[in-house]
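*Asks:* Got a predicted model here, sequence first, then my questions.
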Amino acid sequence: MALPLIGISTYLEDRTRWGVWEKPAALLPAGYHRQTQRAGGLAVLLPPDGTPDAAATAVARLDGLVISGGPDVDPARFGATRDPRTGSPAPERDAWELALIETALTAGLPLLGICRGMQLLNVALGGTLNQHVDGHQGPPGTFVDHEVTPVPGSRLAAVLSPAPLAVPTHHHQSVAELGTGLTATAHAVDGTVEALELPASAAFALAVQWHPEAADDPRLLRALVTAAGGGG
């Protein structure tokens, strides 16, 4: 049986160094593709593509989609004035990933959002974000662990039971008003929304605020791969 093809969105950086080279690059932390592979999927990276219908073409060839973590979502995307603490916009990536999400939802393609990916899923469905929340990030380049509690009866709880659990996190934007059809299915101790999903009757569409690729726990990626046709 062919391995499910799982697309993963990437960063787009103006200056990246490797060896003697320093050039623009599309890149992704290795935890994403390694966990996808461990879960039984075939990982393919999806750098931003601004050509017409590119998202639809990509989604038509995929069995599942991961929208990865990354920079802050531009507040203009959810009708807000920029907070001074909000990072520099990434318009090309915002446009590409929103197009991927919207096309995947329309097609019923299994979708997993991670950190920024969860925030974009919420924005794609008309929700809003808080531009800054304290206590969910450590020093630059590090993750901090905190406890989250999945909502009993949710798809997330079925994937990650028992609960609560400690997860690696690094973010300062967070979900405010929920997008249409989304349900909050995990919270941090301070009440921050830590997971979103569409109803269990819909196609697999699940997103978490933390970074599962930074931990040794492939259950979320395994659930995506299973939904994408990778067996039980």
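*Replies:* Structure's in. What do you need?
*Asks:* drop to CA atoms for contacts and neighbour counts, all remaining ones
*Replies:* OK.
*Asks:* So what's the gap between the longest helix seen in the chain and the chain middle?
*Replies:* Counting residues, the longest helix found in the chain (DSSP state H) is helix 91-107. Remark: helix 91-107 is offset 12 Å from the chain centroid, using C-alpha atoms, centre = their mean, to the nearest Å.
*Asks:* How about stretch 36-55?
*Replies:* Using C-alpha atoms, centre = their mean, the offset of stretch 36-55 from its chain centre is 13 Å.
*Asks:* how about residue 14, what does it touch?
*Replies:* Each residue near residue 14 by C-alpha atoms under 8 Å, 6 or more residues apart in numbering is listed here: 23, 24, 25.
*Asks:* Pasting the second one now:
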Amino acid sequence: MTQPLIGVTTYLDPAAWGVWRMPAALLPAVYPALIQRAGGLAAMLPPDAPAAAEAVVARLDGLVIAGGADVEPVRYGADADPRTGPPARERDAWELALIQAALSSGTPLLGVCRGMQLLNVALGGTLIQHLDDHTGGEGVYTAHTVKPVPGTRYASLVGETAEVPSYHHQAVDRLAAPLTASAYAEDGTVEAVELAGAWALGVQWHPEMGDDLRVMRALVEASQRGTHHPRRGMTGAARHRG
């Protein structure tokens, strides 16, 4: 059986290795490792011209929008809170274009943390710019429980309340109209979203930091089906905001 090719987006940041100090396309190794453990082949997607997104997605069987920097508030019509981090404009533009291309082509899509937030923004939603108590401190993950909403795709994958690894200070505020919230934290934070009529799921936590393969395995299985059957586009599913 052919393993599906899953693209995963990367940072573009200064880095150091050996004697070298220069900009680099970066991705924590746990992301491709999770894809591989779930049965897929991983391909890194560094920021590129948004116009290239359609051609890139056409070569993929599935797409993961990885975690990372805060989405620039101008993308959802807000002024920046002082606690919002510096913008990653190349990533914002590239990943919004990838999301639009994936939704338009019917390519299975998983958004992780920032990726879930960006999916919400891409479809017209907004974000809370700062939350307390969703990290374990600077650079330290915390764990909390999320409860699935019955009848959702996420609930069909993970039917019970589950403990998940978390590190974020932003979250969904106004949910985009096409999306459904499919899991919540105990404090009411939206922890998963999904799009009806498509395999498009976002999770606020970091599955790559844990041992639960169910969400990533579901993406890989959906992408596996796509390697044997023509994809069906979702006309008008996404509207790229800028």
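*Replies:* Good, I have the coordinates. Given the structure is predicted, the values throughout are model-derived calculations rather than measurements.
*Asks:* picking up where we left off before, counterpart of the longest helix of the first structure in the second structure, which residues?
*Replies:* Helix 91-107 of the first structure lines up with residues 89-105 of the second structure when matched by TM-score structural alignment.
*Asks:* and that stretch, how far from the first structure on average?
*Replies:* Compared with the first structure after fitting, stretch 89-105 of the second structure deviates on average by 0.4 Å (mean C-alpha distance after the TM-score superposition for the first structure).
*Asks:* Flag every buried residue along that stretch.
*Replies:* Of the residues in stretch 89-105 of the second structure, 91-105 count as buried by neighbour count, 16 or more other C-alpha atoms under 10 Å.
*Asks:* Just give me the residue right at the centre of the second structure.
*Replies:* With distances taken as C-alpha atoms, centre = their mean, residue 111 lies nearest the centre of the second structure, 1.6 Å away.
*Asks:* Please report how far that one lies from residue 103 of the second structure.
*Replies:* 12 Å (C-alpha to C-alpha, to the nearest Å).
*Asks:* Now do the shared contacts for those two.
*Replies:* Common contacts of residue 111 of the second structure and residue 103 (C-alpha under 8 Å, 6+ apart): none found.
*Asks:* so where do the helices sit in the second structure?
*Replies:* Assignment of helices within the second structure using DSSP H yields the ranges 30-37, 53-58, 89-105, 114-122, 153-157, 214-226.
*Asks:* among those helices, which is the most enclosed?
*Replies:* When the helices of the second structure are scored by mean count of other C-alpha atoms under 10 Å, the highest mean neighbour count falls to helix 114-122 (a mean of 27).
*Asks:* what does that one correspond to over in the first structure?
*Replies:* With TM-score structural alignment as the criterion, helix 114-122 of the second structure aligns to 116-124.
*Asks:* hang on, isn't residue 146 of the first structure packed against residue 169?
*Replies:* Yes: using C-alpha atoms under 8 Å, residue 146 of the first structure is in contact with residue 169, at 7.3 Å.
*Asks:* who's more crowded, those two?
*Replies:* residue 169 (23 against 16; other C-alpha atoms under 10 Å).
*Asks:* could you measure the residue opposite that one in the second structure once aligned against residue 223 of the second structure, distance?
*Replies:* Residue correspondence to the second structure (TM-score structural alignment): residue 169 of the first structure is matched to residue 166. Counting by C-alpha to C-alpha, the gap between residue 166 of the second structure and residue 223 of the second structure amounts to 26 Å.
*Asks:* cool, residue 54 of the second structure as well?
*Replies:* Residue 54 of the second structure is 17 Å from residue 223 of the second structure, by C-alpha to C-alpha.
*Asks:* ok now do the match of residue 169 of the first structure, which residues does it touch?
*Replies:* Residue 166 of the second structure makes contact with 134, 135, 141, 142, 143, 144, 204, 205, 206, according to C-alpha under 8 Å, 6+ apart.
*Asks:* burial count for the last one?
*Replies:* Burial of residue 206 of the second structure is recorded as 21 neighbouring residues (other C-alpha under 10 Å).
*Asks:* Distance of it relative to residue 34 of the second structure?
*Replies:* In terms of C-alpha to C-alpha, residue 206 of the second structure sits 11 Å off from residue 34 of the second structure.
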